[in-house]
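K.L.:
Turn this into a model:
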Amino acid sequence: MFVVDDDPSVLRSLERMFHTEGYAVRSFAQPRLMLACEPWPGPGCVVMDLRMPELNGLELQERLRQAGWRHPVVFISGAGDVPGAVRAMKAGAVDFLPKPVSAEVLLAAVLQALARDQASRAANAEREQLRLRFSTLSPREWDVCRGVARGLLNKQIAAELGTAEQTVRFQRGRVMAKLAVSSVPELVRLLDRLESRSGVNPQTE
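P.N.:
Sure, this is the predicted structure:
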C-alpha cells in the first residue's frame, strides 16, 4: 500500500487507518519521493491526493506509469474538481473520492483496487505462460498451427506451405505435443486465449 499526500495530518491519518486494517504502508509527503523509488514488483495499490504543489496526482500517475509502476490508483481530493475526476478515471484510476472521505468508503475503494491488481497479475501470469508454450514452436510449426486452427486439412496446409502432406502430419503432431493439447478445438481455444491476452503472434517478436 502506497500513500501520497502533501498534507502531513492527512498522511498520518491514512497511515494509522491502513496500519490498523493490517496493511503494510509506505507513505510519501511529496510526489518526487515516490518517483525516486524503484517500482514495487509485488501486489498493492496507490492512494494519492489530486492536488499537490510539485506534481498533481494526474501528473504523478502518468510519471509512475512511465517509470514502470502498474498498481491501481485511488484518488482523493479536497477540491470539487469534476474535470480532474473525469481525467483520473479515463487514465485508469479505480476511484475518485472527495475529502473528507470516510474510512469505510476509502477502504472499499482500496479493496476494489487490490482486487483489480490481483486480476491483472493473474492475467499477466497466464499470458506469460501461454507465450512460453507457444514460443517452443518453430516458425514452420507455427504456420502449421495456424493452418490447423483455421480448420484446414493436412493436404491443404501442405499445399499452402509448399511441402509434403506427410511432413505437415509430423509437424502437426509436434505442435499438439508441445502445446499439450489433444484436439483441434482445444488448440483453437488455447490460441484464442493467447491472442486475446497479448494480441501478438509470439513468432513475430
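
K.L.:
use CA for all of it now, contacts and neighbours both
P.N.:
OK.

K.L.:
Cross-check the contact I'm expecting between Ala29 and Asp5.
P.N.:
Yes: judged on CA atoms under 8 Å, Ala29 makes contact with Asp5 at a distance of 5.4 Å.

K.L.:
Of those two, which one has the most company?
P.N.:
Each of Ala29 and Asp5 has its neighbours counted (other CA atoms under 10 Å); Asp5 has more, 24 against 17.

K.L.:
Distance of that one relative to Gln30?
P.N.:
Separation of Asp5 from Gln30 (CA to CA, to the nearest Å): 7 Å.

K.L.:
which residues do these two both contact?
P.N.:
Shared contacts of Asp5 and Gln30 (CA atoms under 8 Å, 6 or more residues apart in numbering): Met52.

K.L.:
which residues are in contact with both of Ala29 and Asp5?
P.N.:
Leu11.

K.L.:
For the longest helix that the chain contains, buried residues please.
P.N.:
For the chain, the helix that runs over the most residues, judged by DSSP state H, is helix 103-134. Buried residues in helix 103-134, counted by 16 or more other CA atoms under 10 Å: 106, 109-110, 112-117, 120-121, 127, 130-131, 133-134.

K.L.:
I have a second one here; can you model it like the first so I can compare?
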Amino acid sequence: MKPYSVFIIDDDEAMRHAMLLLLRGEGFRARAFVSATDFLENLPVEKSACIITDIRMPQTSGVELVERLKALRGPAWPIIAVTGHGDVSLAVQLMKAGVVDFIEKPFDPNRILEAVRSCINQMSGAEAERNMKDATCARLATLTPRERQVFDALIEGKSNKMIALDLEISPRTVEIFRAKLMQKMQAHSLPELVRMGMRAASGPIG
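P.N.:
Down below sits the predicted model:
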C-alpha cells in the first residue's frame, strides 16, 4: 500500500468507481466522495494527500473546492482537476488557483496514474524537507546563546577573525565554539551548516 491517500471527488458514480478500481489496483489508498460538499463535510485528517476532483459539479463547483482546499491545506494537498468541458481559460484559472495538473475527459488511465505519482513525489519531497527543517530547528535549540551568536555570524559569511572582533573574544575561542556548534548541529562542513541556517530561516513548507 502506497504511503499517501488519494481522494476522488466526482458526482459521476461510474467515474468514481472506475478511478477507485484503477488506483487501488496500483496499490494506492483511494477513497471517493460524491460531491465537494460531501468532501468538505467529511474532511479527511491526513496531513498530506492527493486530490482528484471533477470541476463541474452541483452545489459547490470544483473551482470553489480548489480555492477552499488551498486555503485549508495549501501545497500539502496537491490537486488534480478533471473535466469533460475543458477550455484554455478554465485551465489557466485552475492553475492560478493552485492546481498541479489539469486532465480532460475521456482520459487514458495512465495519464491519471502519471499525475498521481507526480503528486506523491511532490508530497514526499515536501515531507522530507519538513523533517529536515524540524531536525535543524531542534538542534539549534540545543545551542548556548554564545554558540548561537557564532552560528549566526558564520551563516552571514563572517570569518573567525571577524567574529572574534564582533564578540570581543579571541579567534581561538571562536574556533572552540565553532567546533562545538558543528558537532551539535551534526554538520560536517561549513556549506552544510549554511544550508541548515537557510533551511531554518525559510517559511512554512507544505
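
K.L.:
Show the secondary-structure elements that the longest helix of the first structure is packed against.
P.N.:
strand 73-77, helix 184-198 (3 or more CA pairs under 8 Å, 6 or more residues apart in numbering; DSSP states H and E).

K.L.:
going on from it, what's the next piece of helix or strand?
P.N.:
helix 139-149 (DSSP states H and E).

K.L.:
Remind me what that next one packs against, helices and strands.
P.N.:
helix 154-161, helix 165-178, helix 184-198.

K.L.:
could you give the angle of it to helix 154-161?
P.N.:
130 degrees (axes from the mean of the first three to the mean of the last three CA atoms, to 10 degrees).

K.L.:
Need the residues that contact helix 139-149 of the first structure.
P.N.:
Residues outside helix 139-149 of the first structure that contact it (CA under 8 Å, 6+ apart): 154, 157, 168, 171-172, 174-175, 184, 187-188, 191, 203.

K.L.:
Ok, stretch 102-121 of the first structure next?
P.N.:
By CA under 8 Å, 6+ apart, the surrounding residues in contact with stretch 102-121 of the first structure are 17, 43-45, 47, 71-74, 94-95, 97.

K.L.:
what does Asn124 of the first structure align to in the second structure?
P.N.:
Taking TM-score structural alignment for the superposition, Asn124 of the first structure sits opposite Arg130 in the second structure.

K.L.:
nope, Leu111 of the first structure is what I was after
P.N.:
Mapped onto the second structure by TM-score structural alignment, Leu111 of the first structure lines up with Arg117.

K.L.:
Just give the nearest non-adjacent residue to Leu190 of the first structure, would you?
P.N.:
Distance criterion CA to CA, 6 or more residues apart in numbering; nearest residue to Leu190 of the first structure, sequence neighbours excluded, is Leu130 at 7.9 Å.

K.L.:
and the residue located most distally from the centre of the second structure, what does it touch?
P.N.:
In the second structure, Ser170 marks the outermost C-alpha relative to the chain mean, sitting 43.4 Å out by CA atoms, centre = their mean. By CA under 8 Å, 6+ apart, the residues touching Ser170 of the second structure are Ala164.

K.L.:
Quick check: closest non-adjacent residue to the counterpart of Ser35 of the second structure in the first structure.
P.N.:
Alignment note (TM-score structural alignment): Ser35 of the second structure maps to Gln30 of the first structure. Distance criterion CA to CA, 6+ apart; nearest residue to Gln30 of the first structure, sequence neighbours excluded, is Asp6 at 5.8 Å.
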